[in-house]
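S.K.: Next come a sequence and a model predicted from it.
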Amino acid sequence: MDGLRALAMLGVLYVHYWNKNPTTEHLRVSLFFVVSGFLITQILMTAKDRGGHINIFNFYVRRMLRLFPALIVLVAFGVVFDMDGFRALAIWPMLQASNIYFAMTQNVTPWVTGHLWSLNVLEQFYLLWPIVILLLPIRRIYVLLLAIIGSMIFLRANANALGIDGWWTFFVINADPIAAGALACLLMRVPAVASVIVSRPALAAAVLALAAPFFLWDGLGGSLSYRVMIQPALAVIVCGAYVGYRGPIGWLLGNKVAEFISKISYAVYIYHLMIWWLVAQWFPALWDTGPMTFAILTAISLLAATLSWYVLEQPISRLKQHFPTAAFGVAKLPKSAFPAAA
């Protein structure tokens, strides 16, 4: 799971710093969403298993302790340097609502917060998801997740007929991959189903679905159909990572470097456009995307995120131990209940 988070983050840097029009347009954000939906549902269901008690207040406090330190750094730099008019609009990222502001104004301003839309969609989902997990029986949660996935896809597919502006479908109506990750987490709790999800045929089908634009046609990667079909494919890969892959894939996704990059990936994501803006003030040539820009700015972003992790985020994150999501009970269903992934 650490490796997948690291890959999603590096995919974002590749697109922003190097190639603005990748063949697999929706892959990186969808992977981030599916991983996040899976992990947060695992946390909440584990808490529910422990006597059926979820401390929702503590859940929100833990999210704030993880999210706000790096975000406050971004806001502070944005206000001090007034990056792209940041000072007048700083309230939107602090409210986790930049995506709504972009949709309302049909403009990604300030530019250095343009990437926050995906985090905002995720946090808006998280705002209600603990309550859903706490109050609904699991059968109804299945139904709700299918309804979320189906309705989001329906609204995007028929946006023109329904009079929904494309800015809203891109920046707001975009929670179906998160729901797909949550659904995958629940399905993994059924061992008979889990054994199919993590099987070699399922993995092979998932890889083929993700690679389809490379052997069919390039335009497929930016289409709604690709955006839909990669959700179950990514869910299969995420479930396999949760159980654990063998061989080179397992080493690639589970080594210490991947683990560390995963730890700092949030700060890398938060800071990377701010870093681009700051560095390019001194070296304007780096406004041009390409391999040199990618190499230099990725290195600076990783260094900044590492410093942020040790000096700011990790010390604050330790406070989470005082705010447990679950107070008592049994452990989660162990991974040993499932066969190892291919």
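M.R.: Perfect, thanks for sending it.
S.K.: From now on I want contacts and neighbour counts done on CA atoms only, so please keep to that.
M.R.: Fine.
S.K.: Distance check, Gly181 against Phe32.
M.R.: As judged by Cα to Cα, to the nearest Å, Gly181 and Phe32 stand 10 Å apart.
S.K.: next up, a second structure to put side by side with the first:
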Amino acid sequence: MATVAPPRATPQAADDRSHISRVPYLPGLDGMRALAVVAVMVYHANSSWLPGGFLGVEMFFVISGYLITLLLIAERERNYTISLGHFWLRRARRLLPALFLMMTLVTVWTALFERNALGQLRGDVVAGFFYVSNWYQIWVGLGYTSAGDFAPLRHLWSLAVEEQFYLFWPIVMVVVLGRRGSRRVADVSRWVFAVSLVITLFVALIFYSGPLGEPNVTPDAYWWIDGRPISKIDTLYLSTPTRLAGILLGAAFAMVWRPFAIARGPLRSKGRLFDLAALIGLAVFGWMCWNIYLVSPSGADPRLFQGGFFIASLATLAVIAAVTHRGAAAGRLLGNPILLWIGTRSYGLYLYHWPIYQMIRKVAGNSLTLREFVFAMILTGIVTELSYRFIEMPIRKGK
């Protein structure tokens, strides 16, 4: 546990601090998670249906950066301390049970029906267990641009990026809040935003725009490390440093946009304005999902790697601003029962949908038919609900 000496405060100031530091349940964020996971699942089923549906992962990243930072600031203000151990334990109780169950089921299925893939699966399972799937896929050349094999755990790369963020970011926040205090954390947001912008510019500068193929066909599409070809596009898409921009944007926003503080400030009566911002943000995000693509035989989409991720993140922030504003209708609209059900189970839906797709189509790059997609969605929903009710929630609640 990291601690700092508490400042002196009057009872009234302490009461105000306790109220402002609260993080209420924000159903609109679950609604956003629902939109994100549906976009990803549609894209994974058949990329021609929603070419940029993978941007749902970017929305997840921004939401995670925002909410985790909001919770850390709130804990620091309430307790004058951030308990790193408790934070990581909460994350473990939230994430590990369903992950371990999914990997166990996938291993059993592969042993029974896809024995030829067991050798590759061993590495995927180990990487998934230690949350380094993104680095493993980069190193062995099995990222999303490699779509010709049975790969039931390939989707774990994004969870690895988030978990690596969960490991280092609380430590950063302990240092920042210990030196500056939560009252000056808004000043830090500028630096966090600047880092996000630098990452975006760096990715744009090193982006490779040529055709993609095997190393002996398109050698310029690879970096060569100790004789091993490392895909440039896979690295930009999968690596933690190059995908931190969206997460850090969410974190920077949390430092200046706190629901209870906004409800007391001069923007409290501007709900309609933020509804308009959410509408614009969703329109921009939807346009990108419809028009942006990840890769094609001629190469990766330059719009994506040369600012596209950043724009998608900014669009997500516009929606977050609205759904966390008490006076805006966006939170109530996105917090409807259907989206709430999907959003509260978005983690499980993301975990289980990809392996189920792979069990149906065998090869990662094959598209599902509409009938197969409907069947996969029904099966994914059933498995997710069972996992949520009987595995995730009991463990999360300590039962």
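M.R.: Alright, I've got the coordinates. Because the structure is a prediction, the values reported are computed rather than measured.
S.K.: hang on, the earlier thing: who has more neighbours out of Gly181 and Phe32 of structure 1?
M.R.: Using other Cα atoms under 10 Å, the more surrounded residue of Gly181 of structure 1 and Phe32 is Gly181, with 32 against 25.
S.K.: and that one, which of the three is it?
M.R.: At Gly181 of structure 1, secondary structure determined by DSSP: H, G, I helix; E, B strand; the rest coil is helix.
S.K.: burial count for the residue mapped onto Tyr237 of structure 2 from structure 1?
M.R.: Alignment note: Tyr237 of structure 2 maps to Phe170 in structure 1; criterion TM-score structural alignment. Counted with other Cα under 10 Å, the neighbours of Phe170 of structure 1 add up to 15.
S.K.: Show the contacting residues for Phe170 of structure 1.
M.R.: By Cα atoms under 8 Å, 6 or more residues apart in numbering, no residues touch Phe170 of structure 1.
S.K.: Am I right that it is in a helix?
M.R.: Yes. Counting by three-state DSSP, Phe170 of structure 1 is part of a helix.
S.K.: so how far is Ile100 of structure 1 from it?
M.R.: Counting by Cα to Cα, the gap from Phe170 of structure 1 to Ile100 of structure 1 is 10 Å.
S.K.: isn't Gly331 of structure 2 right up against Leu340?
M.R.: No. Contact between Gly331 of structure 2 and Leu340 fails when scored by Cα atoms under 8 Å: they sit 11.0 Å apart.
S.K.: Those two - which one has more neighbours?
M.R.: Per other Cα under 10 Å, whichever of Gly331 of structure 2 and Leu340 has more neighbours is Gly331, with 26 against 20.
S.K.: Does that one belong to a helix, a strand or coil?
M.R.: Secondary structure state of Gly331 of structure 2, per three-state DSSP, is helix.
S.K.: so what's it closest to, chain neighbours aside?
M.R.: Nearest residue to Gly331 of structure 2 in three dimensions, chain neighbours excluded: Val323, at 3.8 Å (Cα to Cα, 6 or more residues apart in numbering).
S.K.: Aligned against structure 1, show me the partner of that neighbour.
M.R.: Aligning on TM-score structural alignment places Val323 of structure 2 opposite Ala241 in structure 1.
S.K.: And Lys397 of structure 2, by the same measure?
M.R.: In structure 1, Lys397 of structure 2 lands on Arg318 (TM-score structural alignment).
S.K.: ok, that match to Val236 of structure 1 distance?
M.R.: When Cα to Cα is the yardstick, Arg318 of structure 1 and Val236 of structure 1 sit 32 Å from each other.
S.K.: Looking at the two, which one has more neighbours?
M.R.: The neighbour count for Arg318 of structure 1 versus Val236, taken as other Cα under 10 Å, is higher for Val236 (27 against 12).
S.K.: what helix or strand does the more buried one sit in?
M.R.: According to DSSP states H and E, Val236 of structure 1 maps onto helix 224-243.
S.K.: average distance between that helix and structure 2?
M.R.: Once fitted to structure 2, helix 224-243 of structure 1 is off its aligned match by 1.6 Å on average (mean Cα distance after the TM-score superposition for structure 1).
S.K.: Return the distance of Val12 of structure 1 relative to Gly85 of structure 1.
M.R.: In this view, Val12 of structure 1 and Gly85 of structure 1 are 24 Å apart by Cα to Cα.
S.K.: Compare the two (neighbour count), which wins?
M.R.: A direct count of neighbours by other Cα under 10 Å for Val12 of structure 1 and Gly85 places Val12 higher, at 21 against 15.
S.K.: is it true that the more buried one touches Leu27?
M.R.: No. With contact defined as Cα under 8 Å, Val12 of structure 1 does not count as touching Leu27 (9.8 Å).
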